[in-house]
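> return a 3D structure for these sequence lines:
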Amino acid sequence: MELKLAGEKLLLSEEKIIYWSVQQTAFIADLHLGKTTHFRKSGIAVPPAIIKAEIDRIENIISKFRPKRIFFLGDLFHSDLNHEWNIFNQFLEQHTKIEFILIKGNHDILNESVYKLSHLKIEKEPYQLNPFILSHHPLKIDTAEKEIINLCGHLHPGISIKGKGRSYLSLPCFYQDEKQLILPAFGRFTGLAKIKPKKGSSVFAVLNDSIKKIV
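Model prediction:
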């Protein structure tokens, strides 16, 4: 689904990303790589194949959109250093022609020396990319700044859709208000935070093969 913000056309994709075609730039939030290993160390059985499946999804995005630049809007890697980082780093090394930038989130706690050894550029929030401000956490934007929109993550927004009878379906979603567009969590091992849309906001639910505006 195409959305026009601050004079720019953005594609909200069922891959749970935003693609800015004019700039050949993709935005991805909240992968939480490394989380599966973190849980297995705690004795919780989690399939080790999840990390490969998540990276395969990024590979599919690269094949589909051919971006020159990918921004990770925080919480790329969930925990302390583990072998999943090596798998992700191998993926980065296979795509050296793409610029990968991480806007650090609260879970991005790896030592700076680890990041320096990877094909990954690190930036702190807020990061200016006119006419957008990139961050992990949702920012408070001065309403007087009419052409500034905050692209962010962190909340893992989800929405419940009523089905037949008393049934409900919970779906990840993009959540937009006047100055902000919050991305759904890309990682599938993250959970959802149900949102209550405010007056004037918009909710775009992520279906298997499309985006549907709910509010």
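
> all contacts plus neighbour counts: C-alpha atoms, from now on.
Fine.

> and the residue positioned nearest the centre of the chain, how close does it get to Ser113?
Residue closest to the mean C-alpha point of the chain, counted by CA atoms, centre = their mean, is Ala29 at 1.6 Å. For Ala29, the distance to Ser113 (CA to CA, to the nearest Å) stands at 23 Å.

> so Ala193 touches Gly153, yeah?
No: using CA atoms under 8 Å, Ala193 makes no contact with Gly153, being 11.7 Å away.

> hmm, what's the outermost residue in this protein?
The chain, CA atoms, centre = their mean, max distance from centroid: Gly165 (33.1 Å).

> now name the helix or strand holding that residue.
Assigned by DSSP states H and E, Gly165 falls within no helix or strand.

> Provide a list of residues in contact with it.
Not one residue lies near Gly165 by CA atoms under 8 Å, 6 or more residues apart in numbering.

> so how far is Asn111 from it?
In terms of CA to CA, Gly165 sits 51 Å off from Asn111.

> second input sequence below; structure requested for side-by-side comparison:
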Amino acid sequence: MTASAETCPSQQHVALELAGERLMLRADHSLSWPAGETLFVADTHFGKGGVFRRQGVNVPSGTTEADLGRLSAALNETGARRLVVLGDFVHAPPAGDEPWLARFARWRAGHGDVEIVVTRGNHDRVSALPADFDIDWHAGARYLEPFVCRHEPGVDPRGPVLAGHIHPVVRLAAAGERARCPVFWRRDDGLVLPAFCGFAGGAHVTPAAGDRVFLVAEGEVIEARLA
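Okay, the predicted model is just below:
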């Protein structure tokens, strides 16, 4: 499915009401819930670059450092006291000497007052991470009234689901030009977040009638008209 930008001006953050709560869709791919002092992100895939390099694929280093910097900025800007990662916190079980583990430990020490909750995703095949990461892991969904936090989208009778997993993108088409753009995808059952990882692909999605999509590009968020 293709989309075209609405005529409304783009913004760094766009407000969305869900279950009577005001959420902020942020251009850094995070979702802020001001009343809950909570920041949501999906699919951080920490260590992904290292996995590729171990397999002989030459990919740029420094992606974890960049993602942690974006995460710090988002926490500072929103004042969130809780960070919820909606699955795929890691890309693969880490080796004990992987550089990203030390980087994350230093980052965690600088945000010791932030509660971190992770709902396990399909990539989170992790038996244990260092204790100083201080992460509250959940094998299934975590209910933060009125939201159900989990990795994969779907219906939950308790309330709207906040999820990731899909890495949603849509195609843009105009005057013969085409592009792919990550989106926040508002569905009947909740909201799907774009991948937070800066080294992540995306899957083209086909929103249903009545769905809404919010494009994220060049530091801005804008609602799009589906074609």
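
> could you get me the TM-score between them?
Once superposed, chain against chain, the TM-score is 0.92 (TM-score structural alignment, normalised by the length of structure 1); 209 aligned residues with a CA RMSD of 1.3 Å.

> hang on, the earlier thing: looking at Ala193 and Gly153 of structure 1 now, which is surrounded by more residues?
The residue with more neighbours, out of Ala193 of structure 1 and Gly153, is Gly153; 29 against 16, by other CA atoms under 10 Å.

> enumerate the positions of the longest strand belonging to structure 2 that are buried.
Identified as the longest strand of structure 2 according to DSSP state E is strand 177-187. Buried residues in strand 177-187 of structure 2, counted by 16 or more other CA atoms under 10 Å: Arg180, Cys181, Pro182, Val183, Phe184, Trp185, Arg186, Arg187.

> same for it, what does it pack against?
strand 168-174, strand 190-192, strand 212-217 (3 or more CA pairs under 8 Å, 6 or more residues apart in numbering; DSSP states H and E).

> superposed on structure 1, what's the mean shift for the shortest one?
Looking back up the chat, that one is strand 190-192 of structure 2. Superposed on structure 1, strand 190-192 of structure 2 shows a mean distance to its aligned partners of 0.7 Å (mean CA distance after the TM-score superposition for structure 1).

> ok, and what's touching that strand?
Against strand 190-192 of structure 2 from outside (CA under 8 Å, 6+ apart): 18, 153-154, 160-164, 166, 168, 184-186.

> in structure 1, what stretch matches it?
Strand 190-192 of structure 2 corresponds to residues 180-182 of structure 1 when matched by TM-score structural alignment.

> tell me which residues of the matching stretch come out buried.
So, applying 16+ other CA under 10 Å, buried residues of stretch 180-182 of structure 1: Gln180, Leu181, Ile182.

> quick one: stretch 134-149 of structure 2 aligns where in structure 1?
Aligned using TM-score structural alignment, stretch 134-149 of structure 2 spans residues 119-134 in structure 1.

> what's the end-to-end length of that stretch?
Criterion CA to CA; first-to-last residue distance in stretch 119-134 of structure 1 is 20 Å.

> same question, stretch 117-133 of structure 1
End-to-end for stretch 117-133 of structure 1, by CA to CA: 27 Å.

> same check on stretch 180-196 of structure 1?
This stretch, stretch 180-196 of structure 1, spans 15 Å end to end (CA to CA).

> and Leu71 of structure 2? What does it align with in structure 1?
So, by TM-score structural alignment, Leu71 of structure 2 is matched to Ile58.

> mind checking the SS state of that match?
Secondary structure state of Ile58 of structure 1, per DSSP: H, G, I helix; E, B strand; the rest coil, is helix.

> what's the spacing between it and Leu31 of structure 1?
10 Å.

> also Asn60 of structure 1?
From Asn60 of structure 1 to Leu31 of structure 1 the distance is 15 Å (CA to CA).

> picking up where we left off before, Ile58 and Leu31 of structure 1 - which one has more neighbours?
Per other CA under 10 Å, whichever of Ile58 of structure 1 and Leu31 has more neighbours is Leu31, with 24 against 16.
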